[in-house]
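1. Let's see this in three dimensions:
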Amino acid sequence: MFGFDENMIFRIPALLIALTIHEYAHARVAVWMGDNTPKIMGRLTLNPIAHLDPFGLIMLWLFKFGWAKPVPINPSNFKNWRQGTILVSLAGPISNVITAFLAAIIYGILAKLELLSSGIGTVLTFTYSYNIIFAIFNLIPLPPLDGSKVLTNLLPARQGYMLEKIEPYAPFILLGLVYLNIINVIIAPFYSALSFMINQIVRIIL
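-> Down below sits the predicted model:
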C-alpha cells in the first residue's frame, strides 16, 4: 500500500492531497459551525505543510500507519456541541470520498480525450486509492480516529466516556491491528464496495 518504491514520486502528491483535503475539511466545517479555532491556528488552508506531522508522514510511508496533525476545535463554540462535533468528524472522511470520486472522473475524462499520460494516470490512481483508504480507516471507531468521535457523541454519556478512556492505548491497538494485517481485512470489503459504487456512478456520468 505505502512504502519506498519506484512509484514513490507518484505516491507523495497523492498522499499530500488525501491528507490535506481531509484536514482542511475538518477545519472548514468547524468554522462553518461557528468555531474559529482552526482559522486562528492556521489550519483553514490547503497548504499541506500546515497539516503535516513529519513523523506521522514517515510512519505512513514506511509502515502503512500514520497521521496528520489533528485540527484543533472547541466544541463549546458550536450552537449544538454534539451535532457540531459529529459533523466536523464526518467532514474528513466525506471529503476523501468526494476527492476519490473527482479523481475517477478526471481520469475517465482524460482517458476519453486521449490526454492521459502515464504519470498523471498513476498520480490519479493513487489519489483515488488513498482517499478511499483514508475515508474508511478514519471511520474505524477507535480514538483518536474520526469514527470514535462520531460514536462517542452518539452513545449514552457513560459508554461514550468509556470509549474515550481507550485513547491513551489506541495507537498501540492500531499498530497491533496493522502488524497483524487486521486493518487490511477490515478495510478491504468496504474499499471494494465503495470503489464499486464510485465506478458505477462515473460510468453513468461518462
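
2. C-alpha only now, for contacts and for neighbours.
-> Noted.

3. Over to the residue nearest to the spatial centre of the chain. Which of the three states is it?
-> In the chain, the C-alpha nearest the mean C-alpha coordinate belongs to residue 134, at 3.6 Å (CA atoms, centre = their mean). What DSSP: H, G, I helix; E, B strand; the rest coil gives for residue 134 is helix.

4. May I have the residues that are in contact with it?
-> Neighbouring residues of residue 134 by CA atoms under 8 Å, 6 or more residues apart in numbering: 18, 93, 96.

5. Now do the buried residues in whichever strand or helix holds the first one.
-> In this structure, residue 18 is located in helix 8-32 according to DSSP states H and E. Residues of helix 8-32 classed as buried by neighbour count (16 or more other CA atoms under 10 Å): 10-12, 14-31.

6. this one next, for a side-by-side:
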Amino acid sequence: MTDPNLPYTIAVWLIPLVIAIVFHEVAHGYVARVFGDPTADQLGRLTLNPIRHVDPIGTVVLPMILAIAHAPIFGWAKPVPVDAMRLRNPRRDMMLVALAGPATNFVLATFAALSLGAFVGLHGGIPAQGAPHTVAGFVFDSLYSFVLVNVFLGVFNLIPLPPFDGGHVVQGLLPRAAAIQYSKLARFGFPLLLFLLFVLPMISPQADIVRRVIGPIASAAADFFLGFAQLGGL
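-> Alright, predicted model coming up:
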C-alpha cells in the first residue's frame, strides 16, 4: 500500500538535502578561488542554482529511496572541480578546500537549529509533526530535517577515505610519498562508496558503518546542534 504521507516526507527531506548539498559544493569552489584556483568560478559552479549542481542519482534518486525506506537521508552533488596545482599551497590549501564543505554544513545546522528554536518559541510549542495539512508542521519538520541533513552530510563527508572530504585531509597530512599512494584510491571512489553503503551491510550487518559508526556520531552531533533549539534528544 502506498504511504499517503510519502510526498510530504520527500518534500521535508529532499528540499533541505538539495540546499545543504548545493551550499556544500559552492563552499568548496569559493574557498578554492580564495586560495588561487578559479576553475569552479570559470565553469559557472559558484552559483546557488541547484540545476548546476544536481546529480540525478546522488541528489534525487538515492535520497528518495532512502526516504521511502525510512533510512538516514544523505546524497551528493556533482563535485565542484578544483585544480590543486593552481592553489598557492596545494597540500595545505586542498585540505582547507575539503574542510570548507563540512564546515559549511555545520554552520547551516547551527542557523537552522537557532531558527527552529525561535519558531517553536513564537509558535508556543512544537506543532504536530508529520502534519502536511498545517503550515506550522511543515515548517517545523523542514527545519528539523535541515538540521539533521546538514549534520549527517558534514559527518559523512569527514570519512577519512577518498573520495570523501576527510580523504583529502588525510592526504594532506601524510608524508608526500605516502600521500601520492593514498591519492590513488580516489579512482575507486564510486565503487568504494557503493561497497560501504550497500555491499558491506549485506555481507555483515555488523559491518554497516553508516548505521553503526556514522549514525551514532551524527546522532550525537545532531543532539548538540539541536541543543541550541532546546530540542536535543527529540
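
7. Post the TM-score for the overlay when you can.
-> The TM-score (TM-score structural alignment, normalised by the length of structure 1) is 0.88; 200 aligned residues with a CA RMSD of 2.0 Å.

8. just to revisit the earlier point, and the residue nearest to the centre of structure 1, how far is that from residue 17 of structure 1?
-> Per CA to CA, to the nearest Å, residue 134 of structure 1 is found 11 Å from residue 17 of structure 1.

9. With residue 85 of structure 1 instead?
-> Counting by CA to CA, the gap from residue 85 of structure 1 to residue 17 of structure 1 is 24 Å.

10. And for residue 48 of structure 1?
-> Taking CA to CA, one finds residue 48 of structure 1 at 8 Å from residue 17 of structure 1.

11. ok so, going back, just the contacts of residue 134 of structure 1 now: which is nearest residue 67 of structure 1?
-> Minimum distance to residue 67 of structure 1 across those is 11.2 Å, recorded for residue 18 (CA to CA).

12. what's near enough to touch the closest one?
-> 96, 99, 127, 130-131, 134.

13. returning to what we had before: and the residue nearest to the centre of structure 1, what pairs with it in structure 2?
-> Residue 134 of structure 1 maps onto residue 153 in structure 2, with residues paired by TM-score structural alignment.

14. separation between residue 12 of structure 1 and residue 185 of structure 1?
-> 25 Å.

15. So the counterpart of residue 213 of structure 2 in structure 1 versus residue 178 of structure 1, what's the distance?
-> Per TM-score structural alignment, the equivalent position to residue 213 of structure 2 in structure 1 is residue 186. Applying CA to CA, the value for residue 186 of structure 1 to residue 178 of structure 1 is 10 Å.

16. What is the equivalent residue in structure 1 for residue 11 of structure 2?
-> Aligned partner of residue 11 of structure 2 by TM-score structural alignment: residue 9.

17. Please read the previous query as pertaining to residue 58 of structure 2.
-> Under TM-score structural alignment, residue 58 of structure 2 pairs with residue 56 in structure 1.

18. Average offset of the biggest helix by length in structure 2 relative to structure 1?
-> Identified as the longest helix of structure 2 according to DSSP state H is helix 90-123. Superposing on structure 1 and averaging over aligned pairs (mean CA distance after the TM-score superposition for structure 1), helix 90-123 of structure 2 comes out at 0.7 Å.

19. Just name the closest of the contacts of residue 18 of structure 1 to residue 203 of structure 1, please.
-> Lowest distance from residue 203 of structure 1 to the contacts of residue 18 of structure 1 (CA to CA) belongs to residue 99, with 16.6 Å.

20. Leaving out the residues flanking it, which one is nearest to the aligned residue in structure 2 for the closest one?
-> Using TM-score structural alignment, the equivalent of residue 99 of structure 1 in structure 2 is residue 108. Using CA to CA, 6 or more residues apart in numbering and skipping residues adjacent in sequence, the residue nearest residue 108 of structure 2 is residue 150, 6.8 Å away.

21. Just list the residues touching the one you found, thanks.
-> Residue 150 of structure 2 sits next to 17, 20, 105-106, 108-109 when contact means CA under 8 Å, 6+ apart.
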